[in-house]
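[1] pasting a predicted model and its sequence here:
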Amino acid sequence: MGKFEVYQDAKTEYRFRLKASNGQTILASEGYTTKAGCTNGIQSVRENSQHDQRFERKQSKNAKHYFNLKATNGQIIGTSELYEATSGMENGIASVKTNAPNATVEEL
């Protein structure tokens, strides 16, 4: 089963990352000023990850693939790592869909 890790970055903003059962990070959040905001972001990932149209598939300037998960208001709630191939990106999306709904939350 996957897990959300909640932590504070160097600027003391709260962030989360969703990790698959193999420990690989599959989605990372933006910074939140409050822990409550971060918790709301996790809930938004749980809900929005079940709708394929909320995944925005992109390509970086160096031709690597990645995706953003967006809320219903269009705001980005999480971004993936960079993938060499489209198939890797699609596997990442499938992993978010599978892991996010029941992932545990661990505070670091």
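    Noted; the coordinates are in hand.
[2] rest of the way, CA atoms for contacts and neighbours
    Noted.
[3] just want the most central residue of this structure.
    Centroid check for the chain by C-alpha atoms, centre = their mean gives Leu27 as the closest residue, at 2.7 Å.
[4] that one is in what secondary structure piece?
    Here Leu27 sits within strand 25-28, counting by DSSP states H and E.
[5] helices or strands up against that strand?
    Contacts defined by 3 or more C-alpha pairs under 8 Å, 6 or more residues apart in numbering; DSSP states H and E place strand 25-28 against strand 14-19, strand 76-79, helix 86-99.
[6] got another one to weigh against that:
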Amino acid sequence: MSGWFELKKSSSGTWRVRLKTAEATLLDKGQFDDRAAAEASIALFRENCVHPERYVRRIDSSGKNYFKLRSANRDIITKSHLYDSEPTLDKAIETIMRVGTTQLIKEA
């Protein structure tokens, strides 16, 4: 499965970053004030997404699973959306670890 980062400029001038495959949006990394900040976020994500120990699994108040990806110095890089089960969360993390190092960036 191949993937890419989608970089999209909003009408307000901020930049949104998403990690995508043909089948799904894997992560929405949020909005950034400028393109340089968005690209720096992608670079930080690429560095850290391949380390399984940096995915901190959690359960939210509704009982759904999610993760936070942390950097080597324990800063939170991103938070996932919610998943219905732990196996679904595990599969998402495996996919993100495989796809998240992509060098492909598509501007939307």
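    Done, it's in. Since the model is a prediction, treat every value here as computed from it, not as a measurement.
[7] quick TM-score on the pair, please.
    Overlay of the two chains. TM-score (TM-score structural alignment, normalised by the length of the first structure): 0.87; 107 aligned residues with a C-alpha RMSD of 1.7 Å.
[8] so Asp84 of the second structure sits right up against Asn65, yeah?
    Yes: at 6.3 Å, Asp84 of the second structure counts as touching Asn65 under the criterion of C-alpha atoms under 8 Å.
[9] so between the two, which is more surrounded?
    Under the neighbour definition other C-alpha atoms under 10 Å, Asp84 of the second structure and Asn65 were set side by side, and Asn65 has more, 21 against 11.
[10] thought the more buried one was touching Glu86?
    Yes: between Asn65 of the second structure and Glu86 there is a contact under C-alpha under 8 Å: 6.3 Å.
[11] roughly how far apart are the residue of the first structure positioned farthest from its centre and Thr79 of the first structure?
    Here the centre of the first structure is the reference, and by C-alpha atoms, centre = their mean the most remote residue is Asn62, at 21.3 Å. Applying C-alpha to C-alpha, to the nearest Å, the value for Asn62 of the first structure to Thr79 of the first structure is 17 Å.
[12] before we move on, what about Glu106 of the first structure?
    Taking C-alpha to C-alpha, one finds Glu106 of the first structure at 19 Å from Thr79 of the first structure.
[13] neighbour count for the two, which is higher?
    Thr79 (19 against 11).
[14] for that one, which non-adjacent residue is closest in space?
    Nearest non-adjacent residue to Thr79 of the first structure, counting by C-alpha to C-alpha, 6 or more residues apart in numbering: Asn68, 4.5 Å away.
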